Every structure is written in structure tokens, then in C-alpha cells.
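Sequence first, then the predicted structure:
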Amino acid sequence: MRVIGVGDNVVDKYMYKRIMYPGGNALNFSVYAKQLGVEAAYLGVFGDDKAANHIIHTLNDLEIDISHCRQHSGENGFAAVDLVDGDRVFIGGNDGGVQNSHPIILTQEDLNYIQTFELAHSSIYSGMEGELHKLKETGIRVSFDFSTDYNESVLNEVCPHVDISLLSCGQLQTNEIKDLLTLVCSLGSSMAIGTMGSRGAMVFNGTNFFEQKPHYVKPVDTLGAGDSFFTAFILEYLKGKKIKVNEDQLIKQSLEAGAKFAAQTCLVDGAFGFGIEF
């Protein structure tokens, strides 16, 4: 199996300890897939500062293919993280850095390359809503992380071009989550996944709802928990589809795989470690 993250990368700058860690939804997906034993690649936009160089070196060390990435002069994307009443919270950033002035425009060469993978994963922070139809037209599966930044307009634009939609729903009640996931599938996605923080996750496959409780651990850092949950879930699901596992059983075992891996991620600083001083 081969998968690719297409879109955002950042460094998460932990202001209270002056350490920065590689991250970003699309990049995290690629790294977690590699950790789970799957061949993974990443396509995104780097700056040329210390943060960008650290991310590039990290991905090279992890043997993740970045041969189709772009690099431009300027500041790499970063998010600032601080400690507020004992919880790590995002307090700002630079809105993607050079990715803003040099957004990803997928060329035919890119698409020929992407077509060699089984799934491409992107996110709302990648600035790629207008490019998703190109991914869909390659014929491979496309997944997309909306995080909490979704509304009806965004869902209407994106869902027709996305097979698997991931949404952060910790702020919603159970009935609201079910309504949201139903809407997402009605707009074109074949599967919708809502992560609910400490309440776990919910999946709707267009027919049935499935729920998963989290694996409880004493977390070191919850950053990346949602990304790692989704990565383990979708890889388990894709593997099961190959051998024609019963759909309901497959979703249940994929949810369990996601919960297990997310718990492991919570025991690591940053999304997946590799911190350096800044």
C-alpha cells in the first residue's frame, strides 16, 4: 500500500519551552502512515528558514518521499502553542507562511505521480479546495480533514470531491454530530468521521453509525491525536477492503486501530517528536 499527504506542513512552536516540532495535518498523515509500516509520501510547500530545513531533514530521516515538494524563499508555516491552565492551546501562527503566497497548483506531472498511490489526504489548512477535483479525477481515494473550520458553504464545495471526510466535533452534541455526518455523506462523501475528543469518535458510512470510545492514557501531549487516529483507521480500513472483510466488522476494527494508535501518540511530545530549540 502507498499513501500520500498533499497540503499543509508547519512547525508547532511551543512558546513556553522554546521547542518546535514538525507537524501539519497532511504531513502528520504521511509520517503516521510510515510509522504504521506503509509506504508514504508528502507533497507540500516549504520555506527556506530553519523550520523548513528541520522538517525536510526529518522527512528525509524517516524516508518519506518528498520529491514533488516545492520550496520557496520565505518563512515556513508555523503554529504557536502555549500552556494555559495546564492545557496546550494554539495561540497564533503565520497562516501557512510561504504556502499562502505559493499555493499548491497540481500539474499533470503531479497528478501522474499521485495516481500511483491508493489514497491522497489533504486538509482545510492546505488551501487546496480548488484543486481537490483534480485529485478526485485521478481515480484514487481522497480524504480530507475539515478540523473545526467548516460551515455549510465549505462542505458544499468540498464534499463532492472527497471520499472520506474527517471533522472535529468535540463541541457538538451526539444528535448534532449525527446530523452533520449525514449531511456530509448526502453531499458526496461515502464516509464521514467525527472525532469527539475525550468522547471518542463516530463514523457514518451512509447507512449505519458506529461509535468508538478512546483508549485512556495519561497524556504527555494530545497534539496529533486526531491525525493519528484517522491515519490508523483509514489504513486498517483500506487493508480490510482488499481482502473483502465484512463492512460493519471492518469499520469496528478500524475504529479500534485508530483509538489504539491515537493513545500511543498522546505519549509523545509534539505530533511525533523531533523537537529542536528555536
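Received it, and whenever you're ready, just let me know what you need. Numbering: from 1, shown residues only.

drop to CA atoms for contacts and neighbour counts, all remaining ones
Noted.

Helices along the stretch 1-150 of the chain, start to end?
Along the stretch 1-150 of the chain, counting by DSSP state H, counting those that start in this stretch, helices occupy 25-35, 50-61, 98-101, 108-114, 132-137.

buried ones in stretch 165-177?
Neighbour-count burial for stretch 165-177 flags 165, 166, 167, 168, 169, 170, 177 (criterion: 16 or more other CA atoms under 10 Å).

out of those residues, which are inside helices?
Using DSSP state H, residue 177 are the members of the buried residues of stretch 165-177 that sit in helices.

coming back round to it: residue 263: which of the helices of the stretch 1-150 of the chain is closest?
Nearest to residue 263 among the helices of the stretch 1-150 of the chain is helix 25-35 (12.9 Å), distances taken as CA to CA.

Show me what the closest one is in contact with.
3-9, 39-42, 59, 62, 64, 121-123, 125-126, 145, 224, 227-228, 231-232, 235, 271-272 (CA atoms under 8 Å, 6 or more residues apart in numbering).

Now find how far off-centre it is within its chain.
7 Å (CA atoms, centre = their mean, to the nearest Å).

Can you list the buried residues in it?
Neighbour counts over helix 25-35 (16+ other CA under 10 Å) mark 25, 26, 27, 28, 29, 30, 31, 32, 33, 34 as buried.

sorry, back to before: right, and the helices of the stretch 1-150 of the chain - which one's nearest residue 193?
Nearest to residue 193, of all the helices of the stretch 1-150 of the chain, is helix 25-35, at 15.3 Å by CA to CA.

try this one side by side with the last:
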Amino acid sequence: MISQTSPASHRTGSLTVVGSINADLFVHTARHPHPGETLLGSGGEVLAGGKGANQAVAAALQGAHVTFVGAVGDDAYTQPALRYLESAGVDLTHVVRFKDTTTGLAVCTVSDDGENTIIVIPGANAYVDATYVTAHTAAITEADIVLLQGEIPADGFQAAINAASNTRVIVNLAPVVEVDRDALLKADPIIANEHEAGLILEQLGSPATSDDPHDLAQALLDAGFASVVLTLGARGALVADAEGLTDIATPHVTPVDTTGAGDAFAGALCAQLLTGAELADAARHASRVGAQATLTHGAQPSYPDRDAELPHV
């Protein structure tokens, strides 16, 4: 296991992230290629990534005490993948380094307009299954919030939720993979973009009848979620719960790279909830953190700490 002994100060609440750790290989190009087309690009730099790691770093930088449950390999990508988790003070006691295994790798292509496409190779993340998660149950039961994504095996996802029976669970099911219905419905909130929301509704057997964000959010509530946060990119976000639907504005910025902006939002949302913030207020802050994250290349290197001056709506 990997030890980490330099947590950031002034933190409130505890968050355990059960998720993926990747190295991100970045390629920059004027536009995304069409099928069968070859384009010249630039870059080739390797940065830290993985949706789980991204969200953990974002939350830690925003003041949460974060513990990570995950896995890495023992290849050249391992140290770049761990760099920001370590510097942000995330507790890596429950991260195991597997011999003769590759660390998760994401190949990210970023166009000049800031849009990205990503292909993920799971590597060691595939080991974060039910057996692995069960062996690290203490990190889950001791947390105030447990945060999950869709980049670990489905049985590991379910084991984490089972272990969090008395703990608030937040899920950003990205990518949208097939998971146990009852486990998924424990999410409070479920965080999704519009495309993911439609896929989640299909998985739950309640296909969307409208692509309007308000209708999607209400459909997710009707499907059984206690609360919903839809991320809408430049249009902000939408919070839905028993109190109704609340539109969340986002700052108007000119993005340089949108990679990991949604993860910055998710991590910042959790950090705010740990301070006692209401869901809508947490989403307002998270939208500013997410906007800030688009102003610099890369995912984790772009995340602001709690002292950063964030863009205003």
C-alpha cells in the first residue's frame, strides 16, 4: 500500500472516493479527426487523471479530508498518475500497487476549441472489484460521504455501496455502465450530464421522453433518486430534490480545455456538502470551480485550491 502523510490543513468532513486512477496521455490537434482520417497533432505529455482521482484531488483542494480506495500498477505511468493525489494530501493508505500490472491509461485528444475525446484503458482499475473493495471496507464505513464513478468493475461499485449502508453515497456514473439498480438508486445525489441522464434512465427501464434538462431531472427523481444534479456545461447545472428544481448559473469563460471540468464540479460539490452546505449552494460553488478548471490544460493540474479567486457568474 502507498502511504501519504502530508494532508492539507483546514479541512472539514471526510470523503472516501472509491474509483479509478489513470495517467492521461494528451494529444492536441486543430480539430477531431473524422473516421479513417489522419491528422497531425502535438503534445504527448502525461498528466494525472482518472475520474476517481480527479474528483478526489478536486475535493481535497477544496478543503475535504479525502481517502482513496483504488489501485495502480508498477509501470512508468504510476508516479505521474499519483502526483497530484500525493501533493493534495489525499490519504493513499488504501491504494495498492500491483506488480506486473499497468496503471490505468486515458488517451485524451483536445481540439483547438477546447473540446475533448477520451479513450480509457482500465489497467489496474480492473482489480477494484468486490473482493478488493470488501478488503478496504473500513475506509468506507468511517467516511461522511462516499463518492463513486463508473470506471471500476460493477461488483466493486455495488460492494462499496453495500459497505456504505449508514453513509451518504454520491454517484457520478461516468461512463454509464450496467450496475445493480438498487445500488445505483442509493445515490443522493446522482450527478450526470444530459447524455448520461438519458442512459441512466434507459438502464432503470424508464426511457426519457424528452431531452429537456428539467424533464430529465424530474424523470430521475420519479425513477427513485432522492436528489439529482445535472451538469449542463456552459449552461450551468440543475439541482432537483424534494424541494423542486433549481437552475444553477455558471460563469461565462472562454475554455482552453474542458478535460476533467465535470470531475472538478463533482469533487467541489462533495467538499461543500461536507461543510454543511445545502445541495443548491454546493452546486453554485462547484460550477465556479468547474469553470475555473477549463482555463488551463489538463484535468488535475487545472484544479483550484480553496484560496483561489474563482470566476463569478
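That came through fine. Only a predicted model underlies this, so the values are computations on that prediction, with no experimental measurement involved.

okay, now residue 37 of the first structure: neighbour count?
10 (other CA atoms under 10 Å).

Show me what residue 202 of the first structure aligns to in the second structure.
Counting by TM-score structural alignment, residue 202 of the first structure lines up with residue 238 in the second structure.

so its match sits in a helix?
No - read with DSSP: H, G, I helix; E, B strand; the rest coil, residue 238 of the second structure is strand and lies in no helix.

For it, which residues are in contact?
213, 214, 217, 228, 229, 230, 231, 232, 245, 246, 247, 248.

Among those residues, which ones are in strands?
228, 229, 230, 231, 245, 246, 247, 248 (DSSP state E).

Adding neighbour count and distance to residue 141 of the second structure, write those residues out as TSV.
TSV is the format used below for those (neighbours: other CA atoms under 10 Å; distance: CA to CA, whole Å):
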residue	neighbour count	distance to residue 141 of the second structure
228	28	23
229	29	24
230	26	27
231	25	28
245	17	31
246	16	31
247	18	33
248	22	32
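
Closest one of those to residue 121 of the second structure?
residue 231 (25.0 Å).

right, so the helices of the stretch 1-150 of the first structure: which one is the most enclosed?
A comparison of these by mean neighbour count, using mean count of other CA atoms under 10 Å, puts helix 25-35 on top with a mean of 25.

what does residue 170 of the second structure align to in the first structure?
Using TM-score structural alignment, residue 170 of the second structure lines up with residue 143 in the first structure.

Could you count how many residues lie near its match?
Neighbour count of residue 143 of the first structure, defined by other CA under 10 Å: 27.

Isn't it up against residue 162?
Yes - counting by CA atoms under 8 Å, residue 162 is a contact partner of residue 143 of the first structure at 5.7 Å.

Next step: the buried residues of stretch 165-177 of the first structure restricted to strands.
Counting by DSSP E, those contribute 165, 166, 167, 168 to strands.

can you list those in a markdown table and add distance to residue 109 of the first structure?
Below are these laid out as a markdown table (distance: CA to CA, whole Å):
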| residue | distance to residue 109 of the first structure |
| --- | --- |
| 165 | 26 |
| 166 | 28 |
| 167 | 30 |
| 168 | 33 |
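
Next, residue 267 of the second structure: secondary structure please.
Residue 267 of the second structure ends up helix, using three-state DSSP.

Tell me which residues touch the counterpart of it in the first structure, please.
Using TM-score structural alignment as the criterion, the counterpart of residue 267 of the second structure in the first structure is residue 231. Contact partners of residue 231 of the first structure, counting by CA under 8 Å, 6+ apart, are 29, 32, 33, 258.

let's see 7 Å
Contacts here follow CA atoms under 7 Å, 6 or more residues apart in numbering; on that basis residue 231 of the first structure touches 29, 32, 33.

Mind putting the buried residues of stretch 165-177 of the first structure into CSV with distance to residue 277 of the first structure?
Shown next, in CSV, are those (distance: CA to CA, whole Å):
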residue, distance to residue 277 of the first structure
165, 35
166, 32
167, 32
168, 30
169, 33
170, 32
177, 40
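
Now which residue in the first structure aligns to residue 191 of the second structure?
Matched by TM-score structural alignment, residue 191 of the second structure corresponds to residue 166 in the first structure.

Please apply the same query to residue 102 of the second structure.
Using TM-score structural alignment, residue 102 of the second structure sits opposite residue 75 in the first structure.

what's the distance between that match and residue 247 of the first structure?
According to CA to CA, to the nearest Å, residue 75 of the first structure and residue 247 of the first structure sit 45 Å apart.

higher neighbour count, those two?
residue 75 (18 against 13).

can you give me the strands for the stretch 1-150 of the second structure?
Remark: strands assigned in the stretch 1-150 of the second structure by DSSP state E, counting those that start in this stretch are 14-18, 22-29, 42-49, 65-72, 91-97, 104-111, 116-121, 145-148.

possible to save the ones you listed as JSON lines with mean neighbour count and distance to residue 79 of the second structure?
Output for these, formatted as JSON lines (neighbours: other CA atoms under 10 Å; distance: least, CA to CA, whole Å):
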{"stretch": "strand 14-18", "mean neighbour count": "27", "distance to residue 79 of the second structure": "19"}
{"stretch": "strand 22-29", "mean neighbour count": "23", "distance to residue 79 of the second structure": "9"}
{"stretch": "strand 42-49", "mean neighbour count": "19", "distance to residue 79 of the second structure": "9"}
{"stretch": "strand 65-72", "mean neighbour count": "28", "distance to residue 79 of the second structure": "9"}
{"stretch": "strand 91-97", "mean neighbour count": "20", "distance to residue 79 of the second structure": "11"}
{"stretch": "strand 104-111", "mean neighbour count": "23", "distance to residue 79 of the second structure": "12"}
{"stretch": "strand 116-121", "mean neighbour count": "15", "distance to residue 79 of the second structure": "17"}
{"stretch": "strand 145-148", "mean neighbour count": "26", "distance to residue 79 of the second structure": "23"}
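
possible to save those strands as TSV with distance to residue 202 of the second structure?
Converted to TSV, the strands of the stretch 1-150 of the second structure look like this (distance: least, CA to CA, whole Å):
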stretch	distance to residue 202 of the second structure
strand 14-18	25
strand 22-29	28
strand 42-49	28
strand 65-72	28
strand 91-97	33
strand 104-111	26
strand 116-121	23
strand 145-148	20
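
Map residue 248 of the second structure across to the first structure for me.
Aligned by TM-score structural alignment, residue 248 of the second structure pairs with residue 212 of the first structure.
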